[in-house]
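Peer 1: Got a predicted structure here, sequence first:
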Amino acid sequence: MKLTRSSPLSPTQTRSVTLVIPACNEEGNLERLFRFIEQTFDDLGYALPVLLIDDGSSDNSPQILARLSHQYSFLKVIRHPQRRGVTQVWKTALSHVTTDWILWGQADLESDPRTDIPLLLEACTPGVDAVAGWRQNRRDKKLFASSFANNACRFVFGSRIHDMNWIKIVRRDILTQLPIERITHRYLLAVLSGQGYRVTEVPTPWHTRFSGQSKFGFGRLFSSGRDFLLLLAWWYSSQSSPTYSTVRKNRKKVMSEI
C-alpha cells in the first residue's frame, strides 16, 4: 500500500466528481431519482457525470435505464449480468471512474440528491479525504445492525463516524490503493479513519424508501459479521507489516505539514 501524499483540490473547486449509484431492481425509483438529480444539477449550476451500475436487475430496470441514458447526457449505465454485490460494484466503479472524487449515492430515494449532494460537496473542504452522510431521524429495520457495526468500528479503528455505510464522497486515489475486496464497502470509512485519513461527516435527512423492497435480511446481517471478522484479520496483520508502518509514519508527517 502506497500513501498518496498530495491531496486533490476540493470537489467544489475542480468539479472533478463522479456520482456513482448502485441499483438492483429499482424500477419504481429510477425515473424519480433522475428527475431529482437533474434538479440538483440545475441548482448547482453544473452537471456531474453519473455512473449507475445495475447489479443484475431482473425487473424492468434495464429497459428504463436504456431510455434514461438517452434522456440525460450526464448518465452512463454499466450492467452486471448477474448480481455481484456492493463491493463488486465499487470495484467496477473504480475501473471506470477517472475523476478525483467519487460520490456514492443511493437509488432507493432514502437519500434525496437535491439536499444530500450539495451537503456532501460543501462539507468536503480542503484537507478532507472523505465525507460521510449521517442519517437523521432514521426509522428502518437496518438500524440495530448499523448501530452495532458503527460502534464496533469506533472501538477497533478509533473512527468517530456515526454512519459508515451510507452516502459518502471519497478521494478516488485513496480507494485505488486499498484492497476493496478485503475491506468491503461496509467498512471502508473505518479503515480510512484507522489509517489516519481525514474523514468527517455531515447530517443528512433520511427518507422512507419510495418504491420497492429493501434488500436487507438475515443473510446480509450474517455477511456483515463475516466481513468484519475478515477485516479484523487483515487489519491486524497489516499493522505488523513494514508497509503499514510506513503508511502510518508518512501520513502523520503529511498531516503535520498541513
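Peer 2: Good, I have the coordinates.

Peer 1: For the rest of this, base every contact and every neighbour count on C-alpha atoms.
Peer 2: OK.

Peer 1: can you pull out the helices in the protein?
Peer 2: For the chain, the helices defined by DSSP state H occupy 11-14, 30-44, 61-71, 86-96, 113-123, 143-157, 172-175, 180-183, 188-194, 218-239, 242-257.

Peer 1: In a markdown table, list the ones you listed along with mean neighbour count and distance to Val77.
Peer 2: Listed next are the helices of the chain as a markdown table, based on neighbours: other Cα atoms under 10 Å; distance: least, Cα to Cα, whole Å:
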| stretch | mean neighbour count | distance to Val77 |
| --- | --- | --- |
| helix 11-14 | 16 | 23 |
| helix 30-44 | 16 | 12 |
| helix 61-71 | 15 | 7 |
| helix 86-96 | 17 | 11 |
| helix 113-123 | 19 | 18 |
| helix 143-157 | 16 | 29 |
| helix 172-175 | 19 | 19 |
| helix 180-183 | 18 | 22 |
| helix 188-194 | 21 | 24 |
| helix 218-239 | 14 | 26 |
| helix 242-257 | 14 | 35 |
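
Peer 1: Identify the residue spatially nearest to His207, adjacent ones excluded.
Peer 2: Distances taken as Cα to Cα, 6 or more residues apart in numbering place Glu110 nearest to His207, at 4.4 Å, with adjacent residues excluded.

Peer 1: here comes the other one, which I'd like you to weigh against the first:
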Amino acid sequence: MQISIVIPLLNEEESIKELHDWIAKVMQSNHFLYEIIFIDDGSTDSSWKIIEELSDLNKSVKGIRFLKNYGKSQALHAGFKAAQGEVVITMDADLQDNPEEIPEMYKMIKVGGNHIVSGWKKKRYDSIITKNIPSKLFNWAARKTSGLKLHDFNCGLKAYQNVVIKNIEVSGDMHRYIPVLAKNAGFSNISEKVVQHQARKYGSTKFGAERFINGFLDLITIWFVSKFGRQPMHLFGALGVLMFIVGFGFSIYLGVDKLFLNPTGRLITERPQFYIALTAMIIGTQLFLAGFLGEIMVRSRKNDTRYTISNKINV
C-alpha cells in the first residue's frame, strides 16, 4: 500500500461523496495503490450511511464509526492505528483541502526523505476576524514555544511517513501539534508546503472561537510535557527544594535573631518572617511531593482507550 488517506469528519454528508470521487480520480490518474479511511466522529446526519455506500462501490474505502463525538485527535488516533500505507495523508472532509496536492506531498516524503510535510494555507478563504487573525497569533506562539518554523500548525492537510504516526500518541486536542509531538519523538526532518485552500462549499465550520483558547492551553501543556513529561521531578522537585531552602533560611534567621541578637524582642510568631518561612516550607514540601508522585505516575501509566468504536468497514 502506497498511500493511506485519513479523513476525520463530523456531519459532512454533503461533501463526503464529492471528496471521495475527487481523491479517487487523483489516485487513479497517478496509479497509486491507496486506501481512504473515513473516521465518523459521532455524526448525527447520514454521513455513515454514505461511507457504507462508498465502501460497497470502492473496496479502497474503509470506515471507522465512533459511538459519540470524541474529537478530532481521537479520530486521527484511530485512523493512524488502521493506516497501512507507506505514506499517510491527513485531510479535512469539508472540501477545503485540495486532493491535487497529494502527489507532490507523497513525493516529498518518498523522494525528499521528509518525516512530515505540513501544509501551509498561505492564502485563506476564512473569516479574517474569527479565523485569520487568531490563527496568526496562535501560529506565532506555537513557533516560539516549539522551535518549529512552520507557518500553519493547524492545517489539516499533512503527509507523514508511516513510522511517524505509529510512534506518536495523539490525545486530548493535540492534533494541532502532531509535528511537535513528532519532533519530540526524534522525527526532526519536517518540511512545509504551500497548499491551495478553498472556501467551504457546504455547511458551516464545526469549530468555534473556543478552539483557539483550547489551542493555547494545549500549547502550554505540550511545552511542559516535552520538557518535563518524562521527569516531572526535575521541575517540581527543583522548585520544591528552592522554596524549602527559602523557608528554612528565614527560619534560621529568626532563630539566630531571637536567641542571640534580640532575645527580649517580639515573639517569633508575631513577626511576618515566621509566616513567610512556614508558607515557603509547606509549599516546597508540596511541590516536592507533586514531583515524586508525578514520577510514580509516569513509570506506572498504561495506555488507555479514549474512544469507543461502534462500527468498522474493511478495517
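Peer 2: Thanks, I have the structure now. A quick note: this is a predicted structure, and the numbers were derived from the prediction, not measured.

Peer 1: rewinding a little: aligned partner of the residue nearest to His207 of the first structure in the second structure?
Peer 2: With TM-score structural alignment as the matching criterion, the partner of Glu110 of the first structure in the second structure is Gln96.

Peer 1: what's the neighbour count on the closest residue to Asn98 of the second structure other than its chain neighbours?
Peer 2: Among residues not flanking Asn98 of the second structure along the chain, Gln196 sits closest, at 6.3 Å (Cα to Cα, 6+ apart). Burial of Gln196 of the second structure is recorded as 18 neighbouring residues (other Cα atoms under 10 Å).

Peer 1: Alignment lookup: Gln196 of the second structure to the first structure.
Peer 2: By TM-score structural alignment, Gln196 of the second structure lines up with Pro205.

Peer 1: how close does its match sit to Phe216 of the first structure?
Peer 2: 20 Å (Cα to Cα, to the nearest Å).

Peer 1: Save the helices of the first structure as JSON lines, and put in distance to Asp54 of the first structure too.
Peer 2: Formatted as JSON lines, the helices of the first structure follow (distance: least, Cα to Cα, whole Å):
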{"stretch": "helix 11-14", "distance to Asp54 of the first structure": "25"}
{"stretch": "helix 30-44", "distance to Asp54 of the first structure": "11"}
{"stretch": "helix 61-71", "distance to Asp54 of the first structure": "8"}
{"stretch": "helix 86-96", "distance to Asp54 of the first structure": "9"}
{"stretch": "helix 113-123", "distance to Asp54 of the first structure": "18"}
{"stretch": "helix 143-157", "distance to Asp54 of the first structure": "24"}
{"stretch": "helix 172-175", "distance to Asp54 of the first structure": "21"}
{"stretch": "helix 180-183", "distance to Asp54 of the first structure": "19"}
{"stretch": "helix 188-194", "distance to Asp54 of the first structure": "21"}
{"stretch": "helix 218-239", "distance to Asp54 of the first structure": "19"}
{"stretch": "helix 242-257", "distance to Asp54 of the first structure": "35"}
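
Peer 1: Which one, of those, ends up nearest to Leu103 of the first structure?
Peer 2: Leu103 of the first structure lies closest to helix 113-123 among those, at 8.1 Å (Cα to Cα).

Peer 1: helices and strands around the closest one, which ones?
Peer 2: helix 11-14, helix 30-44, strand 130-136, strand 168-171, strand 199-205 (3 or more Cα pairs under 8 Å, 6 or more residues apart in numbering; DSSP states H and E).

Peer 1: quick check: angle from it to strand 130-136?
Peer 2: With axes from the mean of the first three to the mean of the last three Cα atoms, to 10 degrees applied, the angle from helix 113-123 of the first structure to strand 130-136 works out at 140 degrees.

Peer 1: wait, which of the helices of the first structure is closest to Arg79 of the first structure?
Peer 2: helix 61-71 (8.0 Å).

Peer 1: Average separation of that closest one from the aligned part of the second structure, please.
Peer 2: Compared with the second structure after the fit, helix 61-71 of the first structure shows a mean deviation of 1.2 Å (mean Cα distance after the TM-score superposition for the first structure).

Peer 1: Which part of the second structure matches that helix?
Peer 2: So helix 61-71 of the first structure sits over residues 47-57 in the second structure, by TM-score structural alignment.

Peer 1: How about residues contacting the matching stretch?
Peer 2: 10-13, 16-17, 38, 40, 61-63, 65, 313-314 (Cα atoms under 8 Å, 6 or more residues apart in numbering).

Peer 1: Try it again at 6 Å.
Peer 2: With contact meaning Cα atoms under 6 Å, 6 or more residues apart in numbering, stretch 47-57 of the second structure is reached by Glu13, Val61.

Peer 1: Equivalent analysis for stretch 292-303 of the second structure, please.
Peer 2: In contact with stretch 292-303 of the second structure (Cα under 6 Å, 6+ apart) are residues Pro232, Met233.

Peer 1: In the first structure, which residues correspond to it?
Peer 2: So stretch 292-303 of the second structure sits over no part of the first structure, by TM-score structural alignment.

Peer 1: Now do the buried residues in that stretch.
Peer 2: Within stretch 292-303 of the second structure, the residues that count as buried by 16 or more other Cα atoms under 10 Å are Phe292, Gly294, Glu295.

Peer 1: which one of those residues is nearest Ala75 of the second structure?
Peer 2: Using Cα to Cα, these come closest to Ala75 of the second structure at Gly294, 28.1 Å.

Peer 1: a strand runs through that closest one, doesn't it?
Peer 2: No. Assessed with DSSP: H, G, I helix; E, B strand; the rest coil, Gly294 of the second structure is helix; it does not lie in a strand.

Peer 1: Perfect, I'm done here.
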